[in-house]
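Q: What follows is a predicted protein model with its sequence.
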Amino acid sequence: MRIAMIGSGYVGLVSGACFADFGHEVVCVDLDAGKIAALERGEIPIFEPGLDRLVADNASAGRLRFTTDLAPAVAQADVVFIAVGTPSRRGDGHADLSYVHAAAAAIAGAVEGFTVVVTKSTVPVGTGDDVERIIAETNPRADVAVVSNPEFLREGAAIEDFKRPDRIVVGLEDERARDVMTEVYRPLYLNQAPLLFTGRRTAELIKYAGNAFLAMKITFINEIADLCEKTGANVQDVARGIGLDKRIGPKFLNAGPGYGGSCFPKDTLALVKTGQDYDSPLRLVETTVAVNDQRKRAMGRRVVAALGGSVRGRTVAILGLTFKPNTDDMREAPSIAIIQALRDAGARVRAYDPEGMSAARALMEGVDYADNAYAAAEGADCLVLVTEWNQFRSLDLKRLRAAMATPLFIDLRNVYRRREVEAAGFTYHSIGRPGDGEAHIPESAAAE
């Protein structure tokens, strides 16, 4: 099939490349001429494992092209995907739909013959109705079926998620779109990917509800971790114990410094605003947003406390800046709040991240950036592991200890075992693991 992908950012580029790899003819459209020129040279604007090779192979085969000229790409397409950004709107937290609306108007002016227009961007309930209305008002003769097909891609594993999805959700009101969307995803049938057809508004809400539930799961285990520190329990054992219950499952139960990224922060906030708009408040999601924001700031205070209550003039080494491994995405990363808190308290911050330092430089001033983990630790009074990149999982602890001025290791991802870190000469702090399961009786319990 002939597919036009409007927007060549993370979702658009990954989706377009994967559709091309299925054998479809794909044209990725973007208004950013510099981005399109770079893509035509084979330069990928984001870091996503395997994406450079996937783009190169399909561009070489002629199945994947890039352009700034929307009209011919849309006119020749059987299916047009809208994959533009929907950031939080400044001031009120609603999703900014201006890019979606602009794309819909542009598509309306270019579409020829029956075309399925698919919203791939994450959008609030009712956005498909808006897209349909804008197209009809802009071009009353346009023969289109507007569909919602939300993406469920994890940064760092997006290609695998696209090709082996848990589910494919397609929301439609016009039955003519059913056969078209079935054909678009037909190559996945060998993997037995469940294709779930729903109403359009239902599909839009599935995306937000899914992200909000996972965000709540992360926030829940983080609060349990705080309780573990007070009671002497081990949060990793608690997570394992409840995760073995098939009704709960083990994923998203890793305690840490809070969630960040391109999806969870903005999507939970947008869902909260949607609930308020419809006079159906989502109290659990509201609390999740508030608790997560507070947690990221609290991690900076945790480092200050571990250094005796003052970090003025002291050097803190930060390992990991991106919100998760295997991405260069710094959006809403916990490291931002942690570093800001440390700098506000007077600390010198030296950081290293395998992929995120270019983006970090644009977001944070006054941070020194190192070439590797050991250079970051040189002369530091504290080492803080913020993002669990694989290369941070087997560091030479003795080498780190020799490089540092003060042997203090704060592991915000529970990557290491206390005994091995302490054996290398460090004082070790983790999340929700007081003594890593060793007996600890709080004073209140002992008094009873």
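A: Perfect, I can see it now. Numbers count the residues shown, from 1 in each chain.
Q: only C-alpha atoms for contact and neighbour calcs from this point on.
A: Will do.
Q: Now do the SS call for residue 152.
A: Following DSSP: H, G, I helix; E, B strand; the rest coil, residue 152 is assigned to coil.
Q: and what of residue 422?
A: Following three-state DSSP, the label given to residue 422 is helix.
Q: Tell me how many other residues crowd the closest residue to it other than its chain neighbours.
A: Excluding the flanking residues, the one nearest residue 422 by Cα to Cα, 6 or more residues apart in numbering is residue 428, at 6.5 Å. Using other Cα atoms under 10 Å, residue 428 has 20 other residues around it.
Q: tell me the contacts of the residue nearest the centre of the chain?
A: Centroid-nearest residue in the chain: residue 261, 3.8 Å away (criterion: Cα atoms, centre = their mean). Contacts of residue 261 were listed using Cα atoms under 8 Å, 6 or more residues apart in numbering, and they are 323, 324, 329, 330, 331, 332, 333.
Q: structure B:
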Amino acid sequence: MKVAVIGTGYVGLTTAISLAMHGHEVVGIDLVEAKIKMLRQGQSPIYEPGLEEALAAVLQQGVLTFTTDLLEAKESEVLFVCVGTPESADGTADLSYLLASVSEIGTLHRSVPRARTVVIKSTVPVGTGDRVAGLLGDCKSLFVVSNPEFLREGNALVDALKPSRIVIGANHDEAKAVMERLYDGIAAPRVLTTRANAELIKYASNAFLATRISFMNELARLSTVLGTDILTVAHGMGLDSRIGPDFLRAGVGYGGSCFPKDTIALLQLAQEQGVSLNLLDKVRQINRTQPLWFLQLVKNAIPELKGKQIALLGLAFKPDTDDIREAPALAIIEELQRCGASIRAYDPIASSAVQKIFPGVSYCGTPAEACQGAHAALLVTEWKECVQLPWDEIYANMAHPALFDGRNAWPVKEVREAGFHYTGVGRS
């Protein structure tokens, strides 16, 4: 099928590449000429393992092209809308980019009419698909579908190629048939439903995963006081088939582009409808305070941080991505600087992005360099480069051998045998 993907950000680029790899003829569209130029040269503007190699392959095969002109998508049967829906000042989703794209699609369709399906893959408030259908109501043979993405940053390409489920929100059988043809050959459960249901499935999924994380983080606070071990507790919980093991890891909190934005958008939507989501409000509160709670562990061990040198290992919100949006490291840096500490940080990918926000931090080329002369080392993102360390060398070069494991990823027995004072999140 001929497919257009409007927006070449994280979701759009991954969607375009995966559809091309599944044999469709895809054109990626973006208004930013510099980005399009990069993509045409096989350079990805985002970091994702395997993404750039896959991009080069589909470009070479000629099944994926890029342009700034929507008119080049005039022959496309399916148009994906993958533009950003950032958080507005009041917490609602900003739909300005999406509505601008819809307006352009309407103009294209009226000038070059043909059977088309507009697929909204951007995360949008419930009712947006119906609103878009209303805006395009005068466009004959044009259908609107909600087809939310469930991509994990760092694993997005894998998730796009082998999705856990495909949710298709469509109000017409013709549109459902188009989507089934588009995803033919992909072995994944289908959920065929209304646009509104599909939109809420996306928000509900992210809100529930955020709830699991915050629940475990709050439980880790109790575990710290009780002297119990949160990893053992999580393992015991995860063996229950009704619970499962995923998203039960305590740490310094979640970040990224999805969970923070989607939880506040769902809260805002509920408030507009006069419904209180008290649990979700508490989830956000726990996540907001988790990095500061973690830092309190550091302050308990080092009461006077002023003038102390702190090593910060990991800056992106999770491994295998360069995304620093809502990253816990940002809140930790801000608080450490407020306390007068000197920070030496390491991240294999995200340092340059954080440096624009915090130029006063010393950014190092290796974890060992960041730990040189440090009074404490904090693991904030569990990159393998930050987890697998030469402990004897680290111990010899630190001013004070204190490790604070914000991801419960360091080998506790090994580091303690090396002489370190180890503190994890809710570890006994």
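A: Received it, and whenever you're ready, just let me know what you need. Because the structure is predicted, anything quoted here is derived from the model rather than measured.
Q: TM value for the aligned chains?
A: TM-score of the superposed chains, computed with TM-score structural alignment, normalised by the length of the second structure, equals 0.97; 425 aligned residues with a Cα RMSD of 1.0 Å.
Q: which position in the second structure aligns with the residue nearest to the centre of the first structure?
A: Matched to the second structure by TM-score structural alignment, residue 261 of the first structure sits across from residue 256.
Q: Next, work out how far apart the nearest residue to its match once chain neighbours are set aside and residue 280 of the second structure are.
A: When the adjacent residues along the chain are set aside, residue 256 of the second structure lies closest to residue 325, with 4.8 Å between them (Cα to Cα, 6+ apart). Distance, residue 325 of the second structure to residue 280 of the second structure, using Cα to Cα, to the nearest Å: 20 Å.
Q: Of the two, which one has the most company?
A: Using other Cα under 10 Å as the criterion, residue 325 of the second structure and residue 280 rank with residue 280 on top: 19 against 16.
Q: was I right about the more buried one contacting residue 263?
A: Yes - the criterion here is Cα atoms under 8 Å, and residue 280 of the second structure meets it with residue 263 at 7.2 Å.
Q: shared neighbours, these two?
A: residue 207.
Q: Touching, residue 354 of the second structure and residue 324? I think so.
A: Yes - Residue 354 of the second structure is within contact range of residue 324, at 7.4 Å (criterion: Cα under 8 Å).
Q: The stretch 201-350 of the second structure: strands as residue ranges?
A: Ranges of strands in the stretch 201-350 of the second structure, per DSSP state E, counting those that start in this stretch, are 309-313, 342-346.
Q: The first one aligns to what range in the first structure?
A: Going back to what we said before, that points to strand 309-313 of the second structure. Under the criterion TM-score structural alignment, strand 309-313 of the second structure matches residues 315-319.
Q: What's the average distance for the matching stretch when superposed on the second structure?
A: Superposing on the second structure and averaging over aligned pairs (mean Cα distance after the TM-score superposition for the first structure), stretch 315-319 of the first structure comes out at 0.4 Å.
Q: Please identify the buried residues of that stretch?
A: 315, 316, 317, 318, 319 (16 or more other Cα atoms under 10 Å).
Q: Would you check how far apart the second one and residue 365 of the first structure are?
A: In other words, residue 316 of the first structure. Counting by Cα to Cα, the gap from residue 316 of the first structure to residue 365 of the first structure is 15 Å.
Q: do the same with the fourth one
A: Residue 318 of the first structure sits 15 Å away from residue 365 of the first structure, going by Cα to Cα.
Q: Relative to residue 395 of the first structure, which of the contacts of residue 261 of the first structure is nearest.
A: residue 324 (18.2 Å; Cα to Cα).
Q: you'd agree that closest one is up against residue 388?
A: Yes - using Cα under 8 Å, residue 324 of the first structure makes contact with residue 388 at a distance of 7.1 Å.
Q: Show me where the stretch 151-300 of the second structure has its helices.
A: Assigned by DSSP state H, counting those that start in this stretch, the stretch 151-300 of the second structure shows helices spanning 156-161, 173-182, 195-226, 230-238, 259-272, 278-301.
Q: from the chain's centre, how far out does the second one sit?
A: Meaning helix 173-182 of the second structure. 28 Å (Cα atoms, centre = their mean, to the nearest Å).
Q: with the first structure superposed, average distance for it?
A: Once the two models are superposed, helix 173-182 of the second structure sits on average 0.7 Å from its counterpart in the first structure (mean Cα distance after the TM-score superposition for the first structure).
Q: which residues in the first structure does that helix match up with?
A: Helix 173-182 of the second structure maps onto residues 175-184 of the first structure, going by TM-score structural alignment.
Q: Kindly report the same for the shortest one.
A: Against the first structure, the aligned range for helix 156-161 of the second structure is residues 158-163 (TM-score structural alignment).
Q: likewise the longest one?
A: On the basis of TM-score structural alignment, helix 195-226 of the second structure is assigned to residues 200-231 in the first structure.
Q: once aligned to the second structure, how far is that stretch on average?
A: Mean deviation of stretch 200-231 of the first structure from its aligned counterpart in the second structure after superposition (mean Cα distance after the TM-score superposition for the first structure): 0.5 Å.
Q: can I assume residue 281 of the second structure is in contact with residue 268?
A: No - using Cα under 8 Å, residue 281 of the second structure is not in contact with residue 268; the gap is 10.3 Å.
Q: So if I had to pick from those two, which one is more boxed in?
A: Legend: neighbour count by other Cα under 10 Å for residue 281 of the second structure and residue 268, higher for residue 268 (20 against 15).
Q: Include distance to residue 82 of the second structure when you put the helices of the stretch 151-300 of the second structure into CSV, please.
A: Shown next, in CSV, are the helices of the stretch 151-300 of the second structure (distance: least, Cα to Cα, whole Å):
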stretch, distance to residue 82 of the second structure
helix 156-161, 14
helix 173-182, 16
helix 195-226, 14
helix 230-238, 34
helix 259-272, 16
helix 278-301, 26
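Q: out of those, which comes closest to residue 84 of the second structure?
A: The nearest among those, by Cα to Cα, is helix 259-272 at 11.3 Å.
Q: Centre of the chain to that closest one, how far?
A: Using Cα atoms, centre = their mean, the offset of helix 259-272 of the second structure from its chain centre is 16 Å.
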